[in-house]
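Student: Okay, here's the prediction I keep looking at, along with the sequence it came from:
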Amino acid sequence: MKLFLADISKIDLEYAQLLNKERRERVERYRLVDDKKRCILAGLMTRRFLGNAEILKNEYGKPFLSDGRFFNISHSGNYVLFALGKSEIGCDIEKFHYVTAVRTGKTVFNDDEMNLLLSSADRLGTFFNLWTKKESLLKCMGEGFHRSAKSVDVCSDVFEEKGKSFFMKTWNFSDYTVSVCSEENDFPKLIEFIGTEELLFQ
């Protein structure tokens, strides 16, 4: 498994010309500059790490590759996260910001997760850890929020269902929380930061 993180701060809107027609059209649909930059950066990372591999989508819209590899992308704030593995994978990054942790948590967390949140000395930090784990798990399972968020439990780092095990790992850096979920428990120790220059040339 490989995890890559890149910053939008050095992304120029002109870099969209390096991307395929579908991605360029997607960039154009965004109104805010930072949204355009995140879309361009995701496109550059896809081009760099997937090459010309055919990208397909499952019934819930989750993309996967025809060559047997799996990938997932998430973005928040200044960063785009790219996860690449040999088994199903899901990832989520969230910039730390104020939310009403308990009120919001009640809409997505089950009873055990709410108990963990309520007993935590750092409710906001615990909220984002649980939220990103849940998002990455649902994405890894291929259903996203088409499935009830309360139907999966992320109190531990392993969720089991129908004979399958899904493993989760969380990183916290600066004011961001990152969680990744995979069917294989082979997480790297560190997330690799990659510069814009490395993405501009294949």
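Tutor: Sure, I can see it.
Student: alpha carbons only for contacts and neighbour counts from here, please
Tutor: Noted.
Student: Report the contact partners of V108.
Tutor: S148, A149, K150 (C-alpha atoms under 8 Å, 6 or more residues apart in numbering).
Student: quick one, longest strand in the chain?
Tutor: For the chain, the strand that runs over the most residues, judged by DSSP state E, is strand 164-173.
Student: next, the one to line up against it:
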Amino acid sequence: MGEIEIKSVESLNWIFYDMPTLKIDGVHIYRISLVEEAHRIREFQALLSLDEQIQANRYLKKQDQDRFTISKAALRIILSRYMDIAPKALLFDVDTGKKPFVKSNRTFFFNISHSSDWALIAVSNMEVGIDIEFVKPDFVASDIVQEYFSQDEISYLNSQHTATAFFKLWTRKEAFLKATGQGIGDHLKFTPSLTGVHQLNADLYGYQHNWKVLGFMLNSDYACAVATASDLIFFLEYWM
């Protein structure tokens, strides 16, 4: 039976590094402003595959189409730097757990999440999952907590009475399930999210090794979390 260690960090030091080198046992997290990059939308559209362009056009609002396009293009640009290949030349597929991968290179792991005006992309040499959620001030958590949270988590949320507390726990659950490739709908209620060390049921998650989940706030409006296998040293770097 494996373990999951959940921590949070209060302040981040985002640094810029234009020629990334993936350190051993490291996770590189990129933040992308979907507002500041909107002026490059035509450039980004040209990088997408036909399937990705079709996906973008399924969104009814142009703003949502652009956010999707920027996120996917940013992923291609970032991965291309690691793999020394043109962004448009990258070919993606999904595994049995619906986790995307680059067909020509299975040594890199990555995950992407976007919400409202921001996207996060994580790149690693180990399994990784990332999630970002815009904290809706008027969000009513009581409508869904019974279905997706344990009794201890519900007690914690009841003591906090804030939307921020809800999304902090939610992103931790999502990041972990994305890292394991099980999908958001699988075992959400049984996925730990409170700070501390928790035992994992191998029958549910299928993984025997340990995991770490780090929760953080991008700013006061966005709750985030990253999850990765932790049987080796856990390392994070942040880029602007």
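Tutor: Right, received. Where do you want to start? Computed from a predicted model, the values in this text were never measured in an experiment.
Student: circling back: helices and strands around the longest strand of structure 1, which ones?
Tutor: helix 123-140, strand 158-161, strand 176-182 (3 or more C-alpha pairs under 8 Å, 6 or more residues apart in numbering; DSSP states H and E).
Student: neighbours around the counterpart of T107 of structure 2 in structure 1, how many?
Tutor: Counting by TM-score structural alignment, T107 of structure 2 lines up with G68 in structure 1. If you count neighbours by other C-alpha atoms under 10 Å, G68 of structure 1 ends up with 11.
Student: ok, and the closest non-adjacent residue to G68 of structure 1?
Tutor: Excluding the flanking residues, the one nearest G68 of structure 1 by C-alpha to C-alpha, 6 or more residues apart in numbering is K86, at 7.1 Å.
Student: Going along the chain, name the helices of structure 2.
Tutor: 41-45, 50-57, 62-83, 145-148, 151-160, 163-180, 202-205 (DSSP state H).
Student: how about the last one: buried residues?
Tutor: It refers to helix 202-205 of structure 2. Residues Y205 are the ones in helix 202-205 of structure 2 that count as buried (16 or more other C-alpha atoms under 10 Å).
Student: just the fourth one next, same as before
Tutor: In terms of neighbour count (16+ other C-alpha under 10 Å), helix 145-148 of structure 2 has its buried residues at V145, Y148.
Student: now the third one
Tutor: In terms of neighbour count (16+ other C-alpha under 10 Å), helix 62-83 of structure 2 has its buried residues at 64-80.
Student: rewinding a little: next, the residues that contact the longest strand of structure 1 from outside, please.
Tutor: 129, 133, 137, 157-160, 177-185, 187.
Student: what's the angle between it and helix 123-140?
Tutor: Counting by axes from the mean of the first three to the mean of the last three C-alpha atoms, to 10 degrees, strand 164-173 of structure 1 lies at 140 degrees to helix 123-140.
Student: Run the angle between strand 164-173 of structure 1 and strand 176-182 for me.
Tutor: Using the same axes, to 10 degrees: strand 164-173 of structure 1 against strand 176-182 is 160 degrees.
Student: Check which residues of strand 164-173 of structure 1 are buried.
Tutor: So strand 164-173 of structure 1, judged by 16+ other C-alpha under 10 Å, has buried residues F166, F167, M168, K169, T170.
Student: Check the burial of L199 of structure 1 by counting its neighbours.
Tutor: L199 of structure 1, neighbours per other C-alpha under 10 Å, totals 17.
Student: whoops, H75 of structure 1 was the one
Tutor: There are 23 residues near H75 of structure 1, going by other C-alpha under 10 Å.
Student: which residues touch it?
Tutor: R38, L81, D92, I93, E94.
Student: Top of those residues by number of neighbours, please.
Tutor: I93 (30 neighbours).
Student: check contacts around the closest residue to that residue other than its chain neighbours.
Tutor: Leaving aside its chain neighbours, I93 of structure 1 sits nearest to V178 (4.4 Å; criterion: C-alpha to C-alpha, 6+ apart). Applying C-alpha under 8 Å, 6+ apart, we find V178 of structure 1 in contact with C91, D92, I93, E94, N129, T132, T170, W171, N172.
Student: L124 of structure 1 now?
Tutor: Y98, V99, A101.
Student: just to revisit the earlier point, how far does the longest strand of structure 1 sit from the chain's center?
Tutor: Averaging C-alpha positions (C-alpha atoms, centre = their mean, to the nearest Å) puts strand 164-173 of structure 1 11 Å from its chain's average.
Student: Kindly report the same for stretch 68-86 of structure 2.
Tutor: 16 Å.
Student: where does S151 of structure 1 sit relative to D112 of structure 1, distance-wise?
Tutor: As judged by C-alpha to C-alpha, to the nearest Å, S151 of structure 1 and D112 of structure 1 stand 11 Å apart.
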